[in-house]
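Colleague: pasting the sequence and the predicted model now:
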Amino acid sequence: MAPILILYYSQQGATRNMAYKIAAGVEMAGLEAQIRTVPSVSHHIDENQPAVPETGDPYVSREELRNCSGLALGSPTRFGNMASAMKYFWDGTSQEWLSAALAGKPACVFTSSSTMHGGQESTLLSMQLPLLHHGMVFIGLPYSEPALHNTTTGGTPYGVSHVAGAAGNTKLSTEEQQLCLAQGKRLAKIARLLAAESTAPN
């Protein structure tokens, strides 16, 4: 199977940490995880981002997006919405939409915020919208996961979340880690089932 794409944007590292934990869950379920990010949006109109980041994870390519067998999409909260860099990326995916490259593939979302009530759930809901327009099969995080009942930090049925603290350096709590792993495993399991269904004879 093609890899599961873990696509995130992160400035202080909290969302990146979640991406790696979700990737670990994908690989625990027996599929390959491909971790990618998107460039920042420049504040200066004449400034260009380098084609390859100087440090950290590579920028996602259109081919990687088209060919993935599933997608986990992550962004920090920005006033209850996804970060502008991630929104800008999805605004440029018309060709993938026209060709239905992502239709029928499973997807989930994840986010982090500095405070407990920093807009996590609305951010997760906003991130679902482009995925639904692309025809992806959205999967949440069911309450059959015990950590979703027990968490006093992040975690929602719309997707895993993390309370990063004002400085953005709070470590993932035990429950947040458990939910990240669970979400990665669930995404991989459903990707495998959908792939098998699509190749089964009629």
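Modeller: Happy to help now that I have it.
Colleague: CA atoms for contacts and neighbours, from now on please.
Modeller: Will do.
Colleague: now Lys87: how far from Gly104?
Modeller: Lys87 is 21 Å from Gly104, where distance means C-alpha to C-alpha, to the nearest Å.
Colleague: tell me which of these two has more neighbours.
Modeller: Set side by side, Lys87 and Gly104 show more neighbours around Gly104, with 19 against 16, by other C-alpha atoms under 10 Å.
Colleague: find the nearest non-adjacent residue to the more buried one, please.
Modeller: Leaving aside its chain neighbours, Gly104 sits nearest to Met136 (5.1 Å; criterion: C-alpha to C-alpha, 6 or more residues apart in numbering).
Colleague: could you do Leu172 as well?
Modeller: Closest residue to Leu172 apart from its sequence neighbours, by C-alpha to C-alpha, 6+ apart: His162 at 6.7 Å.
Colleague: ok, Asn169 next?
Modeller: Excluding the flanking residues, the one nearest Asn169 by C-alpha to C-alpha, 6+ apart is Ala14, at 6.7 Å.
Colleague: ok, now which ones touch that neighbour?
Modeller: Ser112, His162, Ala164, Gly168, Asn169, Thr170, Lys171 (C-alpha atoms under 8 Å, 6 or more residues apart in numbering).
Colleague: got another one to weigh against that:
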Amino acid sequence: MSQHDILVLYYSRYGATKELARLIAEGIESVPGANARIRTVPSVSTVCEATESSVPVEGSPFVEYSDLQDCIGLALGSPTRFGNMAAPMKYFWDGSSSEWMGGALIGKPACVFTSTGSMHGGQESTLLTMMIPLLHHGMLMMGLPYSEPDLMSSITGGSPYGVTHHARADGRAAISPEEARLAKAQGKRLALTALKLTA
């Protein structure tokens, strides 16, 4: 990674969280000197012996733990699973003890984002649960301030804890204009903060 890479790490099943990640990356790269490094995590299996290829068939490359060391900031996204992050994302963080012991993320800014199938499907609790391992890693958590007018007008998603999206039951609802603007604003805010902290 270059000196000013910000890691955008997500897991997505139907594509909505992936699209939020892309929009956050767009916001990051709107800041001169900031680069978004988009990564995902492999799926997990109920069959203990099953493993996924080390190279994704399509889409973003899989994250490596060295990405945590190299980034100057982190945007973390997952769909909601009963008010919590999805198992593949939790599995990745469960394996990050070496990075925790080495202080790889201490003092770096982070934000979180999510997508849900129902309006009251646990968006904010998912954002909060994603913050917990990041706080253990010593990261500086960032939300979305109400100076972003879309927080007050969005009827499909959005939270001061981080951008959200209501994908509906089939997971196919498009990102709303308000959600898109909030995602870009969140990425821009993260990038500006990360660059100030590394100056």
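Modeller: Perfect, thanks for sending it. What you see is a predicted model; the values in this text were computed from it and never measured.
Colleague: so where is stretch 78-95 of the second structure in the first structure?
Modeller: Under TM-score structural alignment, stretch 78-95 of the second structure corresponds to residues 75-92 of the first structure.
Colleague: flag every buried residue along the matching stretch.
Modeller: By neighbour count with 16 or more other C-alpha atoms under 10 Å, stretch 75-92 of the first structure contains the buried residues Ser75, Pro76, Thr77, Gly80, Asn81, Met82, Ala83, Ala85, Met86, Lys87.
Colleague: looking at the residues you listed, which are in strands?
Modeller: Judged by DSSP state E, those include Ser75, Pro76 as members of strands.
Colleague: can you redo the buried residues of stretch 75-92 of the first structure as JSON lines with distance to Asp57 of the first structure?
Modeller: JSON lines is the format used below for the buried residues of stretch 75-92 of the first structure (distance: C-alpha to C-alpha, whole Å):
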{"residue": "Ser75", "distance to Asp57 of the first structure": "15"}
{"residue": "Pro76", "distance to Asp57 of the first structure": "17"}
{"residue": "Thr77", "distance to Asp57 of the first structure": "20"}
{"residue": "Gly80", "distance to Asp57 of the first structure": "25"}
{"residue": "Asn81", "distance to Asp57 of the first structure": "23"}
{"residue": "Met82", "distance to Asp57 of the first structure": "19"}
{"residue": "Ala83", "distance to Asp57 of the first structure": "18"}
{"residue": "Ala85", "distance to Asp57 of the first structure": "15"}
{"residue": "Met86", "distance to Asp57 of the first structure": "15"}
{"residue": "Lys87", "distance to Asp57 of the first structure": "19"}
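Colleague: show me where the first structure has its helices.
Modeller: For the first structure, helices defined by DSSP state H occupy the ranges 14-28, 62-67, 84-91, 94-98, 120-133, 146-150, 174-199.
Colleague: could you identify which of those helices is most buried?
Modeller: Highest mean neighbour count of the helices of the first structure: helix 14-28, a mean of 24 (counted as mean count of other C-alpha atoms under 10 Å).
Colleague: first-to-last residue distance for stretch 52-72 of the second structure?
Modeller: This stretch, stretch 52-72 of the second structure, spans 28 Å end to end (C-alpha to C-alpha).
Colleague: the residue nearest to Gly104 of the first structure matches what in the second structure?
Modeller: Going residue by residue (TM-score structural alignment), Met136 of the first structure aligns to Met139.
Colleague: isn't its match right next to Cys111, touching?
Modeller: No: using C-alpha atoms under 8 Å, Met139 of the second structure makes no contact with Cys111, being 9.5 Å away.
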